[in-house]
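J.: Predicted model and sequence below, questions to follow.
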Amino acid sequence: MKYFVTLANASTNLNNDKDSPYSLIIMLFLFGIIFYLIIFRPQQKKSKEHERLMDSIIPGDEILTKGGLIGKVDRTCNNSDYLIVKLSDSNKIFLHKNFITSVLPKGTMDSI
């Protein structure tokens, strides 16, 4: 049993002698790069894509909102991020562009 205790002590002493003061800095730097590539970069791409979608909306486009409403853009408000969306012939809503999930193909409302 005494043999195993001395081997355990010897192995811990070997690891302490080889530690570098820069190893922590290098590991933090590597984790930072991995964190950026996995989390921040894809989120930035998704945000830019949604911004392009909101800028490309014109009257007549059929859209899907985050709430599940499907409607046709009736008109856009000047110098504003708001739209007037026609859900049916008698229903219109005032909607912020951030609530638009996607632009649907033409004729989607007619086929439903």
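T.: Received, thanks.
J.: alpha carbons only for contacts and neighbour counts from here, please
T.: Noted.
J.: give the contact list for the spatially closest residue to Glu62 that is not a sequence neighbour.
T.: Once flanking residues are discounted, Glu62 sits nearest to Lys72: 4.3 Å by CA to CA, 6 or more residues apart in numbering. Shown in contact with Lys72 (CA atoms under 8 Å, 6 or more residues apart in numbering): Pro59, Gly60, Asp61, Glu62, Ile63, Val85, Lys86, Leu87.
J.: alright, now check it against this:
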Amino acid sequence: MFISNAYAQTAAPQGGGMEFLVMIGIFGLIFYFLIYRPQAKRVKEHKELLNAISKNDEVLTQGGLVGRVVKVSDEKDFVLVALNDEVEVTVQKSSVTAVLPKGTMKSL
């Protein structure tokens, strides 16, 4: 009496699989151009930087150390960095973030 009967509506037509595939393709392109491609470019540039490190280059490490490369060990992926005339540290090549211009250590 106070409650009306509830009747099911007829089913609305659902979208086909083609719209779903187009949407997935668009998201794939967005992922590629905004996330994967820039990161791959940065990794490639960093590898080229590490391969170009040679003796007497002035480098900046991830820890913030600035020093001159004394020795490069190719087979072990380590470099010996002189922070000043008395202090030398061994760091992994991958921790080098930048090769600085010559004379940077003198200006600091």
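T.: Yep, it's here. Quantities reported herein were computed from a predicted structural model and do not represent experimental measurements.
J.: circling back to that earlier point, name the nearest of the contacts of Lys72 of the first structure relative to Ala10 of the first structure.
T.: Ile63 (68.8 Å; CA to CA).
J.: residue in the second structure matching that closest one?
T.: Counting by TM-score structural alignment, Ile63 of the first structure lines up with Val59 in the second structure.
J.: Just the element for its match, please.
T.: strand 58-61 (DSSP states H and E).
J.: do the same with Leu49 of the second structure
T.: Element membership for Leu49 of the second structure (DSSP H and E) is helix 37-51.
J.: now swap in Leu80 of the second structure and tell me
T.: Element membership for Leu80 of the second structure, per DSSP H and E: strand 78-82.
J.: so where is that strand in the first structure?
T.: Taking TM-score structural alignment, strand 78-82 of the second structure hits residues 82-86 over in the first structure.
J.: Can you give the distance from the matching stretch to the centre of its chain?
T.: Distance of stretch 82-86 of the first structure from its chain centroid, counting by CA atoms, centre = their mean, to the nearest Å, is 25 Å.
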